[in-house]
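Trainee: Can you look at this prediction? I've put the sequence above it.
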Amino acid sequence: MLSVSHIRMFSQIYKGTIFALSSGFGKCGVAVIRVSGPNVRSTIKKLTRKTHLPSPRQAILASLYDPINRDHLDKALVLWFPGPASFTGEDTVEYHVHGGNAVIQAVHAALGKMEGLRPAETGEFTKRAFLNGKLDLTEVEGLGDLIHAETEAQRKQALRQMEGDLSRLYKTWTEKILQSIAHVEAFIDFSEEENIEEDILETARLQVRKIYSEIIHHLSDNRCGERLRDGVHVAILGQPNVGKSSLLNDICQRPAAIVSPTAGTTRDVIETTVNIGGYPVILSDTAGLRHSVDSVELEGIKRARDRAHQADVVIMMTDTSEAVAQSTSEETFITFLNNLRSSLNLDTQLDTNSVDYIIVINKSDVLPVESVDRLKQLIERVNFDKDRMGKQIEDVNCCLISCKTGEGIDYFLSLLAEKVEKMCMNPQSQTPSLTQQRHRHHLEQATAALDEFFHQSDVVLAAEYLRTGLRQLGKITGKVGAEDILDVIFKDFCIGK
């Protein structure tokens, strides 16, 4: 939460008129140079050598000149945004110049010669937008996520947050808690004068109870928004030489990991980011799990288990030699699948309630046709007849592939995409999701304070817990102060009527 004194302090730090290249670096057709601050109007007149400012928000074509030596710099489109109707809330101008480095440097040099202008610091335009009330912190974070979005789903979630969906949700809770605080404080101050409604305290309690339930529901989202923002962690585990590195390369469609017939080639975790079905996935190839006395290999195995512990999805790989030996009947095959986790010694490492699994049986190309058909039939029953197969196999899907020929890879990717999409959910459905651990922390602190409110018999202490919850919500958006509570009191109550 930013107080008035904090805002004044930041305003002193970020004073003056700033300029920077707002488009991408490198040669391009058009480059956008943005200028924001109190000296923008004189900047436009000096660069364009015009006596009148252009019409607001209407592009004009103008020649730009150096203010000192009068050199002709470029012909540019000039867009003028008077404050507060601009991105930063200040007077702002954009110069759309030709994108050559020499042109950009010349315009920057000309701007730097003007009194009161300086190059912008990293993110300073957005900081000014926040300080001037154009964006709150959640919208700022959404803007940052939109800039860094690499998949379609990330873009949709970031755009939704930048446009204020998350902010409006938290604002609704903030306004209701403000109203409840106003009711409680009015009860404290005026109940003895009998100028207040008798049930006002109970009304506040009911409203806070509803807000508390809504926040708890918001928190129980299985981290889908955070997973979408940061990426779903997928770890490939298995014994040596079952094809883990080959599978990683097939998914990435490039030689990201070394493939060798020598067992134990992969000693460390090899990590790469891929786009699967429009969702971000952080894919990890790990060292083969086996008994070893080699200190380096043992460290690799330890890191493999640690990565599995952090994973959202674990791909457990084996090859057809063991699968065929264990597929003499449905019962033996199910036992084989159910024992695979314990055979890889993962039970002590993983929270089986929060991790999804895909069992991948590799090297179908070395099997005769009848064995392949038999395995496919068993796998189909496991995947699509789980009620009959038993609840112990419900959280596991299985597939038969060949990394050498590519057979079954598409089906495996569809299984993985289905799990990833389920974990991230549709970013445009229902209420917006939590996207930051910071949000989660403050919401948890807010619910703890609201819970204390319900258990307080002392109304003064109860009001203080409400204020604590309000401050925690305010820390998410960067807004709310004591004057807001006073505004609600005088808006909702006519004391002494």
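Mentor: Done, it's in. Source: prediction; values computed, not measured. Residues are numbered from 1 along each chain as shown.

Trainee: Only C-alpha atoms from now on, for both contacts and neighbour counts.
Mentor: Will do.

Trainee: contacting residues for the residue most central in space within the chain?
Mentor: Note on the chain: the residue nearest the mean C-alpha position is Arg229, at 2.7 Å, using Cα atoms, centre = their mean. Residues in contact with Arg229 (Cα atoms under 8 Å, 6 or more residues apart in numbering) are Asp145, Gln154, Pro280, Thr435.

Trainee: this is the comparison structure:
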Amino acid sequence: MAMYEALSTIQGLRTAEAGEFTKRAFMNNKLDLTEVDGLADLIHAETEAQRKQALRQMDGDLSRLYMNWRKRLIKCAANVEAYIDFSEEENIEHDVIDNVNEETSKLCGEIESHLEDNRRGQRLRSGVNVAIIGQPNVGKSSLLNILCQRPAAIVSPIAGTTRDIVESAVNIGGYPVLLSDTAGLRIGQDEIEKEGIRRAIQRAQQADIKVIVLDVTKFQFKKDLKTFINQHLLELGITERCSESVQSDIKYNSNTPYAEPEIDLSDVLVVFNKIDLINHEYMIKELSNNMLDLSVQVSCVTEDGVEQFLEKLTNRIKNLCGNPLAGNPSLTQARYRSHLHKCIQFLHSYFIQIKQQDIVLAAHQLHLALREIGKITGKISSEDIIDVVFRDFCIGK
């Protein structure tokens, strides 16, 4: 306080506005927009994995990738422009368009590969959505409270206690996770519970990971756990039965009159709760040869098995988010994704115009693609193209 009072006596001195130093750094070409976004993400990082990703972006890894694409696009656009304006007068090589086509095709492949990242960077930045689902009184709220290490949800033996979605942001293994405790899935007793069940199903369908909680004391062992989980998801309303046209394509087992459609369970983790009430060793033995990696046995009363559950959940989260320090830098913003998709569309349009031998419109598509890249980094200028035209072809010597 004394320091502020002393500084306030200096004429012309004022406190900086929010983000003013970063804005000046951008305006003076010290940072581009991706690095600015990286700095903002670093400030708001809540987990170690988020911090690592933000640091990598702030250090310019993503910027260098996009600037490399921008530089190559500038050269492609400049070569096409030179071919249009000076091909007859300056004897520009006739294979220049072929070279541009080859380079543009490479750029398309690299950008499309960058977009096919399963949204790892965005998940790590905003958090992985984990929905805890199941029938009433199986221990969903108890499991949430253990993971949050606080009484985030009301626990009661009365079925249907949880009506709305209870959310809690937690750090699991250094990764940000948004846990959602949902209403018990059953036939609703009143309109409020029915709405809670509808929201629960919707949240489960949108979740990155579904944690299905089962009461092990009511579990009737099935020979195939995967088939049981498929059936259970159908009963809970999380997935739908396939249409008749799709059913006709399903291969049926000769021993069974009906086969459910194959469901991807890569985003499902099954929790058998209340093992303190049964022979736990028997359950492990029965499941040992039956997709044990898909399930875990816990007791929310004694917390036995919770450590194993966290280990499996962390592995699932790591697979979704990836290692922020490995491989190419991750795409972290929906804004980047939108501009890159538009860039790809313009590059595809370029090839269409080339096939129709309309070089002028093809050049325009390259300009539009370049502009989308520029919107990501904050560098948009047609002068760069002009500079390359005269530098590479020495036009006007």
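Mentor: Received the coordinates, thanks. Nothing here was measured: the structure is a model prediction, and the numbers come from that model.

Trainee: if we can go back for a sec, is it fair to say the residue nearest to the centre of the first structure lies in a helix?
Mentor: Yes - the assignment for Arg229 of the first structure by DSSP: H, G, I helix; E, B strand; the rest coil puts it in a helix.

Trainee: That one matches what in the second structure?
Mentor: Residue pairing (TM-score structural alignment): Arg229 of the first structure is matched to Arg125 of the second structure.

Trainee: ok, the residue nearest to the centre of the first structure to Thr266 of the first structure distance?
Mentor: Taking Cα to Cα, to the nearest Å as the measure, Arg229 of the first structure falls 29 Å from Thr266 of the first structure.

Trainee: returning to that earlier point: mind putting the contacts of Arg229 of the first structure into TSV with neighbour count, distance to Phe412 of the first structure and secondary structure?
Mentor: Shown next, in TSV, are these (neighbours: other Cα atoms under 10 Å; distance: Cα to Cα, whole Å; DSSP: H, G, I helix; E, B strand; the rest coil):
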residue	neighbour count	distance to Phe412 of the first structure	secondary structure
Asp145	21	30	helix
Gln154	25	23	helix
Pro280	26	17	strand
Thr435	24	28	coil
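
Trainee: quick one: which of the residues you listed is nearest Ser429 of the first structure?
Mentor: Nearest to Ser429 of the first structure among the contacts of Arg229 of the first structure is Gln154, at 13.6 Å by Cα to Cα.

Trainee: Just tell me what that closest one corresponds to in the second structure.
Mentor: Aligned partner of Gln154 of the first structure by TM-score structural alignment: Gln50.

Trainee: Can you name the residues that contact its match?
Mentor: So Gln50 of the second structure contacts Asp41, Leu42, Leu124, Arg125, Tyr175, Pro176 (Cα under 8 Å, 6+ apart).

Trainee: swap the cut-off to 7 Å and go again
Mentor: By Cα atoms under 7 Å, 6 or more residues apart in numbering, Gln50 of the second structure lies in contact with Leu124, Arg125.

Trainee: Spell out, range by range, the helices that occur in the stretch 1-150 of the second structure.
Mentor: 2-8, 20-27, 33-44, 48-58, 61-86, 96-115, 120-126, 140-148 (DSSP state H, counting those that start in this stretch).
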